[in-house]
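Trainee: got a predicted structure here, sequence first:
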Amino acid sequence: MIFPAIDLRAGQSVRLYQGDFKQATLINPDPVVQAQQINAAGLQQLHMVDLDGAKSGRPENFATITAIRQAFTGTIELGGGIRTYELATRYLELGIDRLILGSVALTDPRLVKRLLSEFGGERIVIGLDGTNGYVAIKGWLEQSQTKMSTLMKTMTTSGAKHFIVTDVDRDGTMQGPNLALYQELQAQVPTANLIASGGVRNLTDVQVLQASGFKDVIIGKALAEGGVTLAELAGVTEC
């Protein structure tokens, strides 16, 4: 599946450069309209991140997320600051289809295991963000000493199926996806479904990823800068 991305900061849609909050570009002051445009193009998948929440560990854009859920028809996956059972269930009750758990997979694996046990691997997705194959946490503000592959193996044994893998060094840079990283991780954890995120520039990048076996792709900045259009992505989805 193709997932256009909406990253939320102070109720607006923005894009960061390599996860740097100081290098934010406004994409759309009204992300609800942006979500409706994605729907209108024929796409029914949406990837959302509460950037403020990822930094603070609290739901900072809940009202905007609620409005987008009410306006968007299709699957929404959401990440950013989901670090408690209460918030996770609150988002699920809101109608969010898939939750992306990032930092807590490393800092609170018992919580992630509980959520996987209760809601299953289709609704609970693990977000692996990092540099040089190591996991970054707390909105990419801290680098851990844990390898992505190690955390993937641990989470797989707990019931995780889907892993969104983002190379922080590629995110927002328009340098192309880190295909080598995806291939390395896939070889180490062959049962996992890797969702490619970060660096996608154009339709060719999407096609290369899918031809390499990575069918699920998240796209943000390339849409904002015109490297690829929603219509093009809808065409890929239909193939």
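Mentor: Great, that's in hand. Numbers count the residues shown, from 1 in each chain.

Trainee: going forward, measure contacts between C-alpha atoms and count neighbours the same way
Mentor: Fine.

Trainee: number of nearby residues for residue 166?
Mentor: 26 (other Cα atoms under 10 Å).

Trainee: am I right that it falls within a strand?
Mentor: Yes. According to DSSP: H, G, I helix; E, B strand; the rest coil, residue 166 belongs to a strand.

Trainee: chain neighbours aside, what residue packs nearest to residue 101?
Mentor: residue 126 (5.0 Å; Cα to Cα, 6 or more residues apart in numbering).

Trainee: next, the one to line up against it:
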Amino acid sequence: MICIPAIDLLEGKAVRLTQGAYDSAKIYAEDPVVLAKTFEDAGCTHLHLVDLEGARVGIVQHMSVLEEIAQKTSLTIDFSGGLSEIGHIEDAIHAGASWVGIGSKAVTDPSWVKQVIETIGADRILLSADARDGYVATKGWTQTSNVTLTEHIRTYLDAGVCRMVVTDIGRDGMLQGPSIELYKSLLAQFRGDGLNLIASGGISGIADLESCQAIGCAAVVIGKAYYEGHLSLEAIVGFETLHSGQN
């Protein structure tokens, strides 16, 4: 199981939100590029990079940050937030993203996502399946759709998209543990169909990583647990090294 540190971008800085509320933003680093290099120097191999501003307004705001991190590190980056045009998708890949995350548009415009799949291939897409009370949230988590999480996952598995980061918004930033029962249920339903589930939200310590590992998550996104000192980079990298090759 891969442990993926997260950098959320707002006005050029690395921040974290609580339950997706923008007015809860707390700045953790003035320079996200330096932060990304810190992750790499500690032994991390992947980065979950989110343009929060882009997600809120619907247009990418931090493409230059992605490009600089890709140039100055060898991290494998997934990038999301505001990728609302096929040109944005292509620009992100050109800038250095290994995968591009699609969230709101996967709900509001499935035909557009089909075009993206035809353009770059389903294997370059990371579906951001962000759920609030079982329904998929959109517009940077500010709105909740009438699409259930399970039907959303089924739709995109059928389209060939297997890599999905699933966030329980109610757990995000709360440091109260991930939604293990939700993830177990999703894996029971969809692992046989190729679901590559990346857990996100609520991670608070090593025990949570062990729980995600035990049920078969492919990866875990780590945000506030690191920033608030609950998990050191040494512990994160050590856990990943210990469990490398499993799942």
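Mentor: On my side now, so go ahead. What you see is a predicted model, and the numbers here were worked out from it, not measured in a lab.

Trainee: fetch the TM-score of the aligned pair.
Mentor: For this chain pair, the superposition-based TM-score is 0.97 by TM-score structural alignment, normalised by the length of structure 1; 239 aligned residues with a Cα RMSD of 1.1 Å.

Trainee: how close does the residue nearest to residue 101 of structure 1 get to residue 41 of structure 1?
Mentor: 28 Å (Cα to Cα, to the nearest Å).

Trainee: and those two? which has more neighbours close in?
Mentor: Taking other Cα under 10 Å, residue 126 of structure 1 and residue 41 do not tie; residue 126 has more neighbours (27 against 15).

Trainee: what are the boundaries of the strands in structure 2?
Mentor: 2-10, 13-18, 21-29, 46-51, 76-80, 99-102, 125-132, 135-138, 143-148, 163-168, 196-200, 219-222 (DSSP state E).

Trainee: hmm, who's touching the first one?
Mentor: The one in question is strand 2-10 of structure 2. For strand 2-10 of structure 2, contacts defined as Cα atoms under 8 Å, 6 or more residues apart in numbering pick out 14-16, 32, 36, 39, 44-53, 62, 218-223, 226, 236-237, 240, 244.

Trainee: buried ones among these?
Mentor: 14-16, 32, 36, 39, 44-53, 62, 218-223, 226, 236-237, 240 (16 or more other Cα atoms under 10 Å).

Trainee: and stretch 185-205 of structure 1, end to end?
Mentor: Start-to-end, stretch 185-205 of structure 1 (Cα to Cα) is 19 Å.

Trainee: for it, buried residues please.
Mentor: Those would be 185-186, 189, 192-203, 205, for stretch 185-205 of structure 1 by 16+ other Cα under 10 Å.

Trainee: just stretch 91-105 of structure 1 next, same as before
Mentor: In stretch 91-105 of structure 1, counting by 16+ other Cα under 10 Å, buried: 91, 96, 97, 98, 99, 100, 101, 102, 103, 104, 105.

Trainee: mind putting these into a markdown table with distance to residue 133 of structure 1?
Mentor: Listed next are the buried residues of stretch 91-105 of structure 1 as a markdown table, based on distance: Cα to Cα, whole Å:
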| residue | distance to residue 133 of structure 1 |
| --- | --- |
| 91 | 30 |
| 96 | 29 |
| 97 | 28 |
| 98 | 24 |
| 99 | 23 |
| 100 | 19 |
| 101 | 18 |
| 102 | 15 |
| 103 | 15 |
| 104 | 18 |
| 105 | 16 |
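
Trainee: and which of these is nearest to residue 167 of structure 1?
Mentor: Nearest to residue 167 of structure 1, judged by Cα to Cα, of the buried residues of stretch 91-105 of structure 1 is residue 102 at 13.4 Å.

Trainee: OK, contacts around the closest one?
Mentor: 79, 80, 126, 127, 128, 129, 137.

Trainee: which ones are touching the nearest residue to the last one once chain neighbours are set aside?
Mentor: With Cα to Cα, 6+ apart as the criterion, residue 137 of structure 1 has its nearest non-adjacent residue at 4.8 Å, and that residue is residue 103. For residue 103 of structure 1, the contact set (Cα under 8 Å, 6+ apart) comprises 83, 136, 137, 138, 139.
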